[in-house]
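A.B. asks: Sequence below, structure please.
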Amino acid sequence: MIAELEKQLRRRGRSVVTVHGETPDRERAEAERVFQRGEVQIFLGSINAAGEALTLHRADTCVFVELDWVPAAMHQAEDRGHRAGQTATGYHIISLLAHMPDRQNLDEYVAKVLIEKLANINTILDEKAGIAGRRIEGTDASVRSRVIAALMSEAQRTDVAKNAQVAAMRKRALPRPRKQ
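C.D. replies: This is a model prediction of the structure:
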């Protein structure tokens, strides 16, 4: 997906740097540097590879063409450009999701799971509910951080089952080779 996006953007005369899971650390740092200096227009990165430990506050828009199962990963990715030192006057987040009428698709399913997870997190934080049978009192940032960390850990464990469901959906959605 990223390779195709990069190709299409370059075809339209845009300057692009790309970071994905196989990008070496040195190239990742160079991509960040040239984007921050304004030497290229577009920083194109996967959520897992570019979602953390990068400063992209020159950005004014963040477009997602994929979603992550974990809300914290999405939040981190959104914050790469929206942070202290941001040079743009505004910051826009756009998520592009595929929609196929009469069929559930992967994007819609992941979005639904993310929304459910965020609703659960908000419910727990709002009610100061306990984690693993313990009641957590207080509303300060450290308590909320511990609650979120516990929830994210649980969410990542349950994602293994979700990934199996996604693999099955992908298999059904892909065109089958014709027998000759």
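A.B. asks: going forward, measure contacts between C-alpha atoms and count neighbours the same way
C.D. replies: Will do.
A.B. asks: give me the element the residue nearest the centre of the chain is part of.
C.D. replies: By C-alpha atoms, centre = their mean, the chain has its centre lying nearest to Met74, at 3.5 Å. Assigned by DSSP states H and E, Met74 falls within helix 71-78.
A.B. asks: State the distance from the closest residue to Arg14 other than its chain neighbours to Phe35.
C.D. replies: The shortest distance from Arg14 to any non-neighbouring residue, by C-alpha to C-alpha, 6 or more residues apart in numbering, is to Gln41 (6.6 Å). The gap separating Gln41 from Phe35 is 7 Å, by C-alpha to C-alpha, to the nearest Å.
A.B. asks: and if you look at Leu96?
C.D. replies: 22 Å.
A.B. asks: What of Asp126?
C.D. replies: 39 Å.
A.B. asks: who has more neighbours, the two?
C.D. replies: Phe35 (22 against 11; other C-alpha atoms under 10 Å).
A.B. asks: Would you map the helices across this protein?
C.D. replies: With DSSP state H, the ranges of helices along the chain come out as 2-11, 25-36, 47-50, 71-78, 106-127, 141-173.
A.B. asks: list the buried ones in the last one?
C.D. replies: Think helix 141-173. Using 16 or more other C-alpha atoms under 10 Å as the test for burial, helix 141-173 gives Arg144, Val147, Ile148, Leu151, Met152, Ala155, Lys162, Val166.
A.B. asks: and what of the fifth one?
C.D. replies: Buried residues in helix 106-127, counted by 16+ other C-alpha under 10 Å: Leu106, Asp107, Glu108, Val110, Ala111, Val113, Leu114, Lys117, Ile121, Ile124, Leu125.
A.B. asks: how about CSV for the residues you listed, with distance to Gly13 added?
C.D. replies: Shown next, in CSV, are the buried residues of helix 106-127 (distance: C-alpha to C-alpha, whole Å):
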residue, distance to Gly13
Leu106, 31
Asp107, 29
Glu108, 32
Val110, 32
Ala111, 32
Val113, 37
Leu114, 35
Lys117, 39
Ile121, 43
Ile124, 48
Leu125, 47
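A.B. asks: Let's compare: structure for the following, please.
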Amino acid sequence: FTSMLALIEEELVAADIGFVKLTGATTKRQEVVDKFQRGDVPVFLISLRAGGVGLNLTAADTVIHFDPWWNPAVENQATDRAYRIGQDKPVFVYKYIIENSIEEKILKIQQNKAELAKALLSEEVSDKKLSLTDDILGALLAPLD
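C.D. replies: Okay, here's the model as predicted:
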């Protein structure tokens, strides 16, 4: 997923737009966060895994997901980095999904997983609804409509 950040980074450099980036390879994590929070740069590129813990990004007003994750809770957690105590502006969230792509299949898996979680929590469960592994495999292997 960091390869997508690298592509976006190239475009930001070409457009002369300031940014910081947080991935698993980032060594000075707090410095990167502080630079964004102070408003020194308008863009913060974050990998889902590196940004999953301990971020409070009240300077953010837009979250864009370029690479979906099969688990919607991971994406929700990433989005929640901008919805923190101290946030004083609306936050807009966008998801870019390419038609007929693996990303579109992942989106369908997310929807299936969310429906399964809702069914489990609402006690409207049948044996048929508990086939998460089959649902994931089926979604990945099925042709796109």
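A.B. asks: residues near Ala78 of structure 2, how many?
C.D. replies: 22.
A.B. asks: For the residue nearest to Arg14 of structure 1, give me its contacts.
C.D. replies: Contact analysis of Gln41 of structure 1 by C-alpha atoms under 8 Å, 6 or more residues apart in numbering lists Arg14, Ser15, Val16, Phe35.
A.B. asks: Can you tell me which of these is nearest Arg172 of structure 1?
C.D. replies: Nearest to Arg172 of structure 1 among those: Val16, at 33.7 Å, using C-alpha to C-alpha.
A.B. asks: now that closest one: how far from Gln76 of structure 1?
C.D. replies: 22 Å.
A.B. asks: Repeat that for Ile93 of structure 1.
C.D. replies: Taking C-alpha to C-alpha, one finds Ile93 of structure 1 at 12 Å from Gln76 of structure 1.
A.B. asks: Looking at those two, which one has more neighbours?
C.D. replies: It is Gln76, of Ile93 of structure 1 and Gln76, that has more neighbours when counted by other C-alpha under 10 Å, with 18 against 13.
A.B. asks: show me what contacts the more buried one?
C.D. replies: Contacts of Gln76 of structure 1 by C-alpha under 8 Å, 6+ apart are Gly51, Glu52.
A.B. asks: Please tell me how far it sits from Asp68 of structure 1.
C.D. replies: 11 Å.
A.B. asks: isn't Leu106 of structure 1 right up against Ala167?
C.D. replies: No: the criterion here is C-alpha atoms under 8 Å, and Leu106 of structure 1 misses it with Ala167 at 9.5 Å.
A.B. asks: how far does stretch 74-81 of structure 2 sit from the chain's center?
C.D. replies: Centroid displacement of stretch 74-81 of structure 2 relative to its chain, using C-alpha atoms, centre = their mean, to the nearest Å, is 6 Å.
A.B. asks: no, scratch that, I was asking about stretch 71-85 of structure 1
C.D. replies: Counting by C-alpha atoms, centre = their mean, stretch 71-85 of structure 1 comes out at 9 Å from the chain centroid.
A.B. asks: Start and end of that stretch, how far apart?
C.D. replies: Span of stretch 71-85 of structure 1 from end to end, C-alpha to C-alpha: 24 Å.
A.B. asks: Check stretch 127-143 of structure 1 too.
C.D. replies: 13 Å.
A.B. asks: Could I get the contacting residues of Lys89 of structure 2?
C.D. replies: Per C-alpha under 8 Å, 6+ apart, neighbours of Lys89 of structure 2: Asp61.
A.B. asks: Matching Ala141 of structure 1 against structure 2, which residue comes up?
C.D. replies: Taking TM-score structural alignment, Ala141 of structure 1 has no aligned residue in structure 2.
A.B. asks: From Ala167 of structure 1, how far out is Ala141 of structure 1?
C.D. replies: Taking C-alpha to C-alpha, one finds Ala141 of structure 1 at 37 Å from Ala167 of structure 1.
A.B. asks: Over to Asp159 of structure 1?
C.D. replies: In this view, Asp159 of structure 1 and Ala167 of structure 1 are 12 Å apart by C-alpha to C-alpha.
A.B. asks: got it, and Ile148 of structure 1?
C.D. replies: Distance, Ile148 of structure 1 to Ala167 of structure 1, by C-alpha to C-alpha: 27 Å.
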